[in-house]
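A.B. asks: Sequence and computational prediction follow.
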Amino acid sequence: MLQMGTQSSKSLYPWQGLDIPKLLRSFYLEPKKSLGQSFLISDHVADNIVSYAGSGDCVIEIGPGTGMLTARLASHYNRVIAVELDQRLKPLHDIVKASYTNVEFVYEDFLKWHPVEASAVVGNLPYYITTPILEKTFLNIKPKVMVIMVQKELAQRMVAKPGSKTYGALSVFVQSFTKPFALFNVKPTCFYPAPKVESSVLKLEGNYNPDIDAVLLEKLVKKAFQQRRKMLKNVIGEETILLETAKEAHIDVSLRPEQITVEQFNYWASLLKGQNIV
């Protein structure tokens, strides 16, 4: 049986039904535009995210912010490691730790942090560093499940299928390591301050192939999709090694990159191991 962290008599105190903007003001805190901070203020959304994250031994939370998800995760996991860049939020985190003894806050840049093993990763990922975060997670943590919130447009690209307008480098990269599911959309009014775009929550089920070189694969798909409307042979140009290995992978180079499947890209990348792709 799982031994979850101790909590106060009031369920999820003090994060259920809490006025987040008021809480921030009480600590003289304002969201930082430079960090792209928009804090989740919807109990309903927070509850749903955690329900999809399941339960287990250890979960890593990326960017816990005010601690809304952190407190809920503490009731489902033996250990919660919340990695936060903004140390100004520590007073809020101390409130969470006072109620949940199984929570640990780490004040570091997630991309520089040395991760521990975890069965799940949860977080609201910043748009501008989503791919590096995913790459680090896929390579160094390999969780069984990720439940992440990203911009809606980005979520559509992650789950896109070959031949669709939204299928691209990110689609191939995410689907090479996980099986992604779009769960639900989140309106801007569920955040403070409200962002200008709608968000989506995804569930990524881990499916890690040790033969895939993530760095090489990322370079390959980015190169292939740099001119997505052109035939692959015109994108590759005179790069003989790419042309030869594409044919060896049974890829029709007269097709456009959006017509190439994830499996084909993976096989192509495996044939390029040891090669330097610029």
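C.D. replies: In hand now; what should we look at?
A.B. asks: C-alpha only now, for contacts and for neighbours.
C.D. replies: Will do.
A.B. asks: For the residue lying farthest from the centre of the chain, which three-state class applies?
C.D. replies: Distance from the C-alpha centroid of the chain peaks at Glu238, with 35.6 Å (Cα atoms, centre = their mean). Three-state call for Glu238 (DSSP: H, G, I helix; E, B strand; the rest coil): coil.
A.B. asks: Over to Met158?
C.D. replies: Assigned by three-state DSSP, the conformation of Met158 is helix.
A.B. asks: The helix or strand encompassing His93: which residues count as buried?
C.D. replies: Assigned by DSSP states H and E, His93 belongs to helix 90-99. Of the residues in helix 90-99, those scored as buried under the neighbour-count criterion (16 or more other Cα atoms under 10 Å) are 90, 92-93, 95-97, 99.
A.B. asks: Identify the residues contacting Leu111.
C.D. replies: The contact partners of Leu111, taken as Cα atoms under 8 Å, 6 or more residues apart in numbering, are 132-133, 136.
A.B. asks: Mind checking which of those residues are buried?
C.D. replies: If you count burial by 16+ other Cα under 10 Å, the buried members of those come out as Lys136.
A.B. asks: Comparison target below:
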Amino acid sequence: MQAILTRYQLRPRRRLSQHFLVDPRQADRIADALEASPGDVVLEIGSGLGALTLPLARRARWVVAIERDASLASALADILVSHGLRPTVDLVVADALRLPLTHLKELVASARHEPGTVPRPQARVLVAGNLPYGITSPLLLWLVDEPGWHRAVVMVQKEVADRLAAAPSTPAYGSLTVAVATRCRVRPLFDVSRRCFFPVPEVDSTVLQLEPLPRQLAPEERRRLEQVLRAAFGQRRKTLRNALRSLTPDPAKVQAILDRAGVDGALRGEALEPERLLDLARAWAAIDGRP
């Protein structure tokens, strides 16, 4: 990795949380876990210098690789050419969080068929990536709210993985746990040592598999759930009866929300399973009566 950085006159940028995976065995494990077939399209978030892009491109039909750092994307283009893989990878220089979703959908749609052939709308869209530490949570929330993908295998810092797998009434359980659990099934696959990266980060990582739930939340449900989570976890020691007053100062409305959801107002938000917090969000929407 240091030789590649030197060749292209690059250096890791702390501001962008750049830690490059340098263990090809771990990259192969991630690519294998994605279970991409020659008919699939893979969206890779944060391609860096291609540690994961290369094994993905060897397994999938097409890879749409998003990389925020233009200098890295330029170097990756050369690396792909040297491995004979450039024709199967569409490099996009963009911040995934700011990439217009319409543009993303166009890229994925165009990758579903070869030029001059009939489009194959049945091709699966898979997602992979080594998510930058500094923006892991926003990227996860962006991903789970974007429909149309079949499976995701992503690497996150172990602390975030622990939060996603946390049980109610534990310190790691919080709004991120619930926001993701109400959209996806999350399964930790394996840990990756910090020594597999350059430069070496201060934490280890975990690879997760995510699969969208059969029923996805409507935009209004997502908005109401976000409001309930902000109230329930904003001050964790408050009971729900007191916490929900940030939604409405009317005690009668608060009690109506609790009654409709069948939730004990003496409990704290952290004690509820994700589905019960979603019940509160739906009750809040019904009681409030505003779009």
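C.D. replies: Good, I have the coordinates. Computed from a predicted model, the values in this text were never measured in an experiment.
A.B. asks: quick revisit: how far is the helix holding His93 of structure 1 from where the chain is centred?
C.D. replies: In terms of Cα atoms, centre = their mean, to the nearest Å, the centre of helix 90-99 of structure 1 is found 24 Å from the chain centre.
A.B. asks: Check stretch 20-30 of structure 2 too.
C.D. replies: Between the centre of stretch 20-30 of structure 2 and the centre of its host chain there is 19 Å, according to Cα atoms, centre = their mean.
A.B. asks: One more: stretch 176-187 of structure 1?
C.D. replies: Per Cα atoms, centre = their mean, the displacement of stretch 176-187 of structure 1 from the mean C-alpha position of its chain is 10 Å.
A.B. asks: Which parts of the stretch 101-250 of structure 1 are strands?
C.D. replies: With DSSP state E, counting those that start in this stretch as the definition, the stretch 101-250 of structure 1 shows strands at residue ranges 103-106, 120-124, 145-151, 178-186, 191-192, 199-206.
A.B. asks: In structure 2, what range does the last one match?
C.D. replies: To tie it back to what came earlier, the one meant is strand 199-206 of structure 1. When strand 199-206 of structure 1 is aligned against structure 2 using TM-score structural alignment, it corresponds to residues 205-212.
A.B. asks: what's in contact with that stretch?
C.D. replies: When contacts are defined by Cα under 8 Å, 6+ apart, stretch 205-212 of structure 2 is touched by residues 30, 33-34, 144, 149-158, 161, 183-194.
A.B. asks: What of stretch 262-278 of structure 1?
C.D. replies: The contact list for stretch 262-278 of structure 1, computed with Cα under 8 Å, 6+ apart, reads 162, 172, 175-176, 211-213, 216-217, 219-221, 242, 245-246, 248-251.
A.B. asks: can you check stretch 172-179 of structure 2 too?
C.D. replies: By Cα under 8 Å, 6+ apart, the residues outside stretch 172-179 of structure 2 that reach it are 137, 141, 162-167, 225-226, 229-230, 233, 270, 273-274, 277.
A.B. asks: now swap in stretch 36-49 of structure 2 and tell me
C.D. replies: Here stretch 36-49 of structure 2 makes contact (Cα under 8 Å, 6+ apart) with 20, 53, 56, 59-69, 72-73, 75-76, 79, 96, 108, 111-112, 123-132.
A.B. asks: For the residue nearest in space to the middle of structure 2, which non-adjacent residue is closest in space?
C.D. replies: Here the mean C-alpha position of structure 2 is nearest to the C-alpha of Leu140 (Cα atoms, centre = their mean), at a distance of 2.5 Å. Nearest residue to Leu140 of structure 2, sequence neighbours excluded (Cα to Cα, 6 or more residues apart in numbering): Val180, at 7.7 Å.
A.B. asks: ok, now Asn185 of structure 1?
C.D. replies: Excluding the flanking residues, the one nearest Asn185 of structure 1 by Cα to Cα, 6+ apart is Ser200, at 4.2 Å.
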